[in-house]
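K.L.:
only the shape, not the letters, is given here:
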């Protein structure tokens, strides 16, 4: 019997609360389930199967069997399946958004925004499915030709986070399914239900049994389940988005089997605002980046370096623009910023604010937990006079906290921006063309925003350097290549003997 939901759905059948393996909706072998908490109320409203390592072999076997057929499916057929999945998601956009609000805490408008962003991946990779091409060339040795062919690598496992569960799934699965791979998804314990809805819509789109599977589990069983997927001999590719600490564990688990691996890890992204910047443009871009999902994005603005000539003026602009944020439950009509997704995020946010205060940082506004029902709410916070000794300089806050650091020279700002083990994204605002080119080359990050904030899109390669990971997701050629092998053939021509 389906649970009583705290909201209405246009199509109640889209709500699924069982794991999805080989085209079947199943419980875990243990029969255990775990609760899903609404971050806006702090209360449980649904539950999912607590899968464990013992559930992995059957899921992988089904995905491997499906791969034997799906790998040979015509690329145009795979493209049509992706386009039909895209159409199904669009048709159920409102229902999917409501589920996402109650899992992740996003305001409803942001939930719709994530779905629209995520649909770029199904659309893009439907086109990429037919663009996979090999080569033929004439080598230096006489009487020979060299061929390369691209083939899907096999069963892929996706370990995905809670902050953008729909977008992360479609970015990974879009590339894998376009390439001809099958995929098993291990969603975050906080947001499994949106992923299960995507599985239901993939089934409606016509994907064969075993091509797309989902194993849900709780926080306690996540490490063992993830390790079992990484170490299974029939899993040939693993893609992980999450923290650098966990990413290193995933890499170790994949190392023994020499798995192909993509890691999209932590941020701590800097933003540089120079005296000659258009300050209104900079504020618009930075605040859209910062307050989205209450600061819980790997590419969000974490350290804001502002040149001293405009520091006070820019701080005032930031403050005036931010004080109008309305914090509340994501389903409330006037909410513009929702809660943090987990209670542990509240602890870290409070620690960062108290550390900054103890080190002479000025709390311009905010800095406190908020008592709204029993939800996980934190005030939008701006800290002035930040410096390199503060925790917020060294750690990704993943909260609605924006710290402003003053600087004098370009060299000083670049040095401070690069002084981190992370290298996911960096941003800058300037109208000096020469400086633009210098910053593009000198900032140590995999993605550079030049007079813009969020630049993530299906057509743009996404990925970091340093301890922010390796490999690329989305973009032309590079993302789908993560799910392909290249096979070389050399042909000797008989008339040369």
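P.N.:
Here it is on my side, so go on. As the structure is a prediction and not an experimental result, all values here were calculated from the model.
K.L.:
CA atoms for contacts and neighbours, from now on please.
P.N.:
Fine.
K.L.:
and the helices in the stretch 1-150 of the chain, which stretches?
P.N.:
56-70, 75-91, 93-104, 108-128 (DSSP state H, counting those that start in this stretch).
K.L.:
alongside the first one, take a look at this:
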């Protein structure tokens, strides 16, 4: 990136637009750099470039695509410090979060490359004598990917590599909060040898985002959309795509519960609940937002939790007004920073369904402690939410924990581990208002089946 302005990249060419927006540090409030802001015409040009590259790219041999991904894994490691620095500036993350993000991104690239050898068809048996059938999988075409700001390295990578690995071309819309980070993610693939037009990149100012996004979704060349972000925006994306009968993969918000049964290792559970709630200041869709603890061990667990927490303001204030008690933290107390954007970890007890914090995703360092009477009560509370992304269960009895896990309405349940868990070999996605479709675990999400029948005994 030669200038201080993040460019669009369309058909392999940098595009600096006359319309730009400022990017500021969430940690300090200070100006970082400018970013180009795409209008509808420029976003459409990105789609056209992707469509122009599709025919050649979709016919590229699997071993060639695999080689590019393997080179990308090397490039991202070589440029790791550059990527982590950009993410730290734009998201306010710490070094540990940057290291974790880089590791997950690298593993995602390598796993996608390994899965390419499994792109294969089938010959199912059919009833029609003298005829046979082929079931093949083919790329959708142009994929429109929308990546968020909070973990731009791995979430940008996963929005790209699965799609291009399967033979699709991609238009990536980067978050206006982390445009440089996501531009650098794309540059890893370009440096690895991805041909011009296969991956195109744009960002746009918030004032134009709705119009630009709608235009791209409506474009005839766009065949599939994936979005990671809030449920509110995801619902709009789904409605817009539905009007054009286009499939969507949505990974949306969460209100992850961690259930602590009375036979759990309380120290272990407390550590994982604290880490799951406050990793990256709770700004993860999988963050632990509700800790459900058996009433018999509630006090003992609370002591362990406070100890673990020691080594979101509006939601907390609402809960306190409605009768909650503050078990640990001070929602008004801020660290000494140049910008008032930091918040101490807060644990709220005696939370009831009438409180906003019971149902609303905080996306911040806030967790609620809720007591339950028995397993049925715990499951009912865990499922008493419109979200269904992930959950955790803590128990020394694996069979019992598995029984509870099966009853929780989420895309994943982690036993004796924290709710944030991202593994490229596992399908990742949610239920209910947390979205549908799955990232990871292969290329089925990025290819569509095609049936071909033919005479096996031609005359």
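P.N.:
Sure thing, it's come through. None of these values were measured; they are calculated from a predicted model.
K.L.:
highest average neighbour count across the helices of the stretch 1-150 of the first structure?
P.N.:
Comparing the helices of the stretch 1-150 of the first structure by mean neighbour count (mean count of other C-alpha atoms under 10 Å), helix 93-104 ranks first with a mean of 24.
K.L.:
quick one, that one and helix 75-91 angle?
P.N.:
80 degrees (axes from the mean of the first three to the mean of the last three C-alpha atoms, to 10 degrees).
K.L.:
list the contacts for the equivalent of residue 380 of the first structure over in the second structure?
P.N.:
Structural alignment (TM-score structural alignment) places residue 380 of the first structure against residue 345 in the second structure. By C-alpha atoms under 8 Å, 6 or more residues apart in numbering, the contact list for residue 345 of the second structure reads 278, 281, 309, 329, 365, 366.
K.L.:
how near is residue 345 of the second structure to residue 165 of the second structure?
P.N.:
40 Å (C-alpha to C-alpha, to the nearest Å).
K.L.:
and if you look at residue 87 of the second structure?
P.N.:
Taking C-alpha to C-alpha as the criterion, residue 87 of the second structure is separated from residue 165 of the second structure by 25 Å.
K.L.:
cool, and residue 26 of the second structure?
P.N.:
Distance, residue 26 of the second structure to residue 165 of the second structure, using C-alpha to C-alpha: 34 Å.
K.L.:
the two - which one has more neighbours?
P.N.:
residue 165 (26 against 19; other C-alpha atoms under 10 Å).
K.L.:
next, count neighbours for the residue lying closest to residue 480 of the first structure once chain neighbours are set aside.
P.N.:
Excluding the flanking residues, the one nearest residue 480 of the first structure by C-alpha to C-alpha, 6 or more residues apart in numbering is residue 175, at 5.0 Å. Residues near residue 175 of the first structure, counting by other C-alpha under 10 Å, number 31.
K.L.:
go on, residue 347 of the first structure?
P.N.:
Residues near residue 347 of the first structure, counting by other C-alpha under 10 Å: 11.
K.L.:
just to be sure, it is in a helix?
P.N.:
Yes: assessed by DSSP: H, G, I helix; E, B strand; the rest coil, residue 347 of the first structure belongs to a helix.
K.L.:
alignment lookup: residue 324 of the second structure to the first structure.
P.N.:
Residue 324 of the second structure maps onto residue 361 in the first structure, by TM-score structural alignment.
K.L.:
assign a three-state SS to residue 279 of the second structure, would you?
P.N.:
Counting by three-state DSSP, the backbone at residue 279 of the second structure sits in helix.
K.L.:
quick check: the corresponding residue of the first structure for it vs residue 16 of the first structure, distance?
P.N.:
In the first structure, the residue paired with residue 279 of the second structure is residue 292, using TM-score structural alignment. Relative to residue 16 of the first structure, residue 292 of the first structure is positioned 27 Å away (C-alpha to C-alpha).
K.L.:
and the two? which has more neighbours close in?
P.N.:
Taking neighbours as other C-alpha under 10 Å, residue 292 of the first structure and residue 16 compare with residue 16 leading, 22 against 19.
K.L.:
run a quick neighbour tally on the match of residue 324 of the second structure.
P.N.:
20.
K.L.:
hmm, back to that, and the helices of the stretch 1-150 of the first structure as CSV, adding distance to residue 423 of the first structure?
P.N.:
Formatted as CSV, the helices of the stretch 1-150 of the first structure follow (distance: least, C-alpha to C-alpha, whole Å):
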stretch, distance to residue 423 of the first structure
helix 56-70, 33
helix 75-91, 32
helix 93-104, 26
helix 108-128, 23
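K.L.:
right, and the ones you listed - which one's nearest residue 346 of the first structure?
P.N.:
Smallest distance to residue 346 of the first structure across these (C-alpha to C-alpha): 14.3 Å, for helix 93-104.
K.L.:
against the second structure, where does the closest one fall?
P.N.:
Residue span in the second structure matched to helix 93-104 of the first structure, by TM-score structural alignment: 80-91.
K.L.:
mean shift between the matching stretch and the first structure?
P.N.:
Compared with the first structure after fitting, stretch 80-91 of the second structure has a mean deviation of 0.6 Å; criterion: mean C-alpha distance after the TM-score superposition for the first structure.
K.L.:
name the residues that touch that stretch?
P.N.:
Contacts for stretch 80-91 of the second structure (C-alpha under 8 Å, 6+ apart): 23-27, 32, 93-95, 98-99, 102, 149-153, 177-178, 180-181, 184-185.
K.L.:
of those residues, buried ones?
P.N.:
If you count burial by 16 or more other C-alpha atoms under 10 Å, the buried members of the contacts of stretch 80-91 of the second structure come out as 23-27, 32, 93, 98, 102, 149-153, 177-178, 180-181, 184-185.
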